[in-house]
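K.L.:
Predicted model and sequence below, questions to follow.
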Amino acid sequence: MEGSLVDSAAASLCATTEARRRTGRSGPRFLSCSCSSRDEPVTRAWASYSRVSRMPRAVRLVARIKGWNGNGHRWTTALEDSSVLEAREDEYGGMVVDADRLPSDMAAFARSLSASLSYWKLVGKKGVWLKLPLDRSEYIPLAVKEGFRYHHAEESYLMLTYWIPDEPCLLPANASHQVGVGGFVINDQMEVLVVQEKYSASALVGVWKLPTGFIHASEEIFTGAVREVKEETGINSEFVELIAFRHAHNVAFQKSDLFFICMLRPLPGDIKIDEVEIQAAKWMPLAEFIEQPFIQDDHMFKKIADICMQRLRERYCGLTAHSVISKFDGGTSTLYHNVAGPEPGG
């Protein structure tokens, strides 16, 4: 497609250049064609050319960004009023704009964004990812005016997307889940490490519960559980097994929620609570923890307590963490699974 459009544009430009040479007409010089006997001027009247009437800027950008050489023609341009945004191509044929190399003023950004979309449409790109940092928030209305849509926002930026093909958008949606962890820390005296939170729902006031929290970006589930226990109680611990997890929907901001319960082994040390979030922390006998009315009246927490009891009696086996490398993404990840015991009679 690109070649046919550029060839057509080249033929039109060459014919126009020759006509202008014969008639003596001239206009602002911005482009020269090497097939002419002289370096004749050509005007900006691209829209009058039948087969490139809708893509003048894109054709011009092909010449400017890549250069072009076809059928003996080569175009060069001295225009600086339009340029493609700095971007890299992703593995799906889309473009990811470099947020660190955006134009420094709104007018230049608007020109470059429009020119970039024209060029990317011409060369068959698909999705465009545009990350606007907080200090470039004034660019947001300009991007929306061009047809970009909000994708997600973080503390320091807003991500917008643009789907180019005239077909259903295949760009992945914003993250759909938040991930929480709880640490079931039990010592050799069959005592469970529990906390009372300073700020909680009325139903949880005075309840002794497991240390819980959300994992950080790029943090392992078991690492997050160990960290949350340390932050809330001051107790260091070691991961033993992933006991169970709960999946709920339409929680905070209509997101789904994954909550993982990890069994942890405590290391020597004294309790030192996080006084900002935690009212109190202590070691509580397991039986006393399970007999709390809140645990007994809540089906989920009662089931979790039962599972932990079965694990301690070695009637239940949780999932251990194993580092693996997959050819799917080439990176290291953690696979949680049971480790098979010896075969009977083995």
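P.N.:
All right, it came through fine.

K.L.:
drop to CA atoms for contacts and neighbour counts, all remaining ones
P.N.:
Noted.

K.L.:
Which residues are in contact with the closest residue to G269 other than its chain neighbours?
P.N.:
Excluding the flanking residues, the one nearest G269 by CA to CA, 6 or more residues apart in numbering is I235, at 6.1 Å. By CA atoms under 8 Å, 6 or more residues apart in numbering, I235 lies in contact with 229, 266-272.

K.L.:
what do you get if the cut-off is 7 Å, keeping everything else the same?
P.N.:
By CA atoms under 7 Å, 6 or more residues apart in numbering, the residues touching I235 are 229, 266, 269-271.

K.L.:
One more: M159?
P.N.:
When contacts are counted by CA under 7 Å, 6+ apart, M159 touches 130-132, 150-153.

K.L.:
At which residues are the helices of this protein located?
P.N.:
Assigned by DSSP state H, the helices in the chain fall at 2-23, 56-61, 106-122, 140-146, 221-233, 286-290, 293-297, 299-312.

K.L.:
Which among those helices is found nearest to A280?
P.N.:
Closest approach to A280 among the helices of the chain is made by helix 221-233 (8.6 Å; CA to CA).

K.L.:
In the closest one, which of the residues would be classed as buried?
P.N.:
By 16 or more other CA atoms under 10 Å, the buried positions in helix 221-233 come out as 221-222, 224-233.

K.L.:
let's bring in a second model and compare:
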Amino acid sequence: MEPESTKTHGLALFGEQRGKRGVWIKMPIELVSLVEPAVKEGFYFHHAEPKYLMPLPENASHRVGIGAFVLNEKNEVLVVQEKSGGFRGTGVWKFPTGVVDEGEDICDAAVREVKEETGVSDRVMEILAFRQSHKSYFDKSDLFFVCMLQPLSKEIQPQEVEIEAAQWMPFEEYAAQPFIQKHDLLKKISEICAAKKEKREYAGFSPVATTTGFSQKKSYLYINSQCLNLED
């Protein structure tokens, strides 16, 4: 019987000879013994699922996150203090934030994170801005979308595990926090939010429902809809 290391080495050579940049090996859980030979031949873990492991030289390149700017009719913004992470114990009030789940739309993630952290129901109005950074979480790139939301409820019920406190705060009080003023990114975001609050001429991106390709799979196109006559 041919040694397993010879088999994986042969796969790698096959890829190189055909000018391929990568060779996928999907290993069902029943063949877990093949992981070590594959790693010895230069393969890396790409992703793992409950019943299989996928080795490949590189894995996903980006993480996607959201920040939720929720403004009520009193010009109060929904803010939280976190129990964990870099903001733990700092006393800083911040927007609800979170990570987009696999298969989840950006706007759906914003609504979900606000509901989970504060108990407040809302709907997305616009994506105001986004930031791309590199060598961030786990040395991967990071996309962070700032979403403006309209609250559909007022009562706050903070999540006990992650959130120390949550409240409606006058926007000016939020923006005046020393940490916000000294943090270049957060200061710029607060200036954008102030422009929207004061109804100055700043237009973000609105989600427009559409379909993709032959599959007609539902997706969203994010556009400056204020300049176009498009229906959702």
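P.N.:
That came through, no problem. Bear in mind the structure is a predicted one, so any value in this text is a computation, not a measurement.

K.L.:
tm score of chain vs chain?
P.N.:
With the length set by TM-score structural alignment, normalised by the length of the second structure, the two chains reach a TM-score of 0.82; 224 aligned residues with a CA RMSD of 3.3 Å.

K.L.:
ok so, going back, buried ones among the contacts of M159 of the first structure?
P.N.:
Of those, these count as buried by 16+ other CA under 10 Å: 130-132, 151.

K.L.:
Pull the most distant pair out of those residues.
P.N.:
Farthest pair in those, by CA to CA: L132 and H151, 11.5 Å.

K.L.:
could you measure the counterpart of E104 of the second structure in the first structure against R227 of the first structure, distance?
P.N.:
Under the alignment (TM-score structural alignment), E104 of the second structure pairs with E219 in the first structure. Look at E219 of the first structure and R227 of the first structure: by CA to CA, to the nearest Å, they are 10 Å apart.

K.L.:
ok, now A287 of the first structure?
P.N.:
From A287 of the first structure to R227 of the first structure the distance is 26 Å (CA to CA).

K.L.:
Over to M95 of the first structure?
P.N.:
Note on M95 of the first structure: its distance to R227 of the first structure, by CA to CA, is 37 Å.

K.L.:
Buried only: go through the contacts of I235 of the first structure for me.
P.N.:
By neighbour count, with 16+ other CA under 10 Å, those hold 229, 266, 271 as buried.

K.L.:
surely the last one meets G234?
P.N.:
Meaning I271 of the first structure. Yes: in this structure, I271 of the first structure is within contact of G234 by CA atoms under 7 Å, at 5.3 Å.

K.L.:
Tell me if I'm right that A166 of the second structure and Q81 touch.
P.N.:
Yes: with contact defined as CA under 7 Å, A166 of the second structure counts as touching Q81 (6.4 Å).

K.L.:
Tell me who's in contact with the equivalent of G65 of the second structure over in the first structure.
P.N.:
Matched to the first structure by TM-score structural alignment, G65 of the second structure sits across from G180. Applying CA under 7 Å, 6+ apart, we find G180 of the first structure in contact with 213-215, 258-260.

K.L.:
Just to be sure, which of these are found in strands?
P.N.:
Counting by DSSP state E, the contacts of G180 of the first structure place 213-214, 258-260 in strands.

K.L.:
so L193 of the first structure makes contact with N187?
P.N.:
No: the criterion here is CA under 7 Å, and L193 of the first structure misses it with N187 at 8.3 Å.

K.L.:
for the stretch 101-250 of the first structure, what spans make up the strands?
P.N.:
Assigned by DSSP state E, counting those that start in this stretch, the strands in the stretch 101-250 of the first structure fall at 127-133, 149-153, 157-163, 177-185, 191-197, 212-214, 237-248.

K.L.:
any idea of the angle the longest one forms with strand 177-185?
P.N.:
Okay, so that is strand 237-248 of the first structure. 140 degrees (axes from the mean of the first three to the mean of the last three CA atoms, to 10 degrees).

K.L.:
Where in the second structure does strand 237-248 of the first structure fall?
P.N.:
So strand 237-248 of the first structure is aligned with residues 122-133, judged by TM-score structural alignment.

K.L.:
All set now, cheers.
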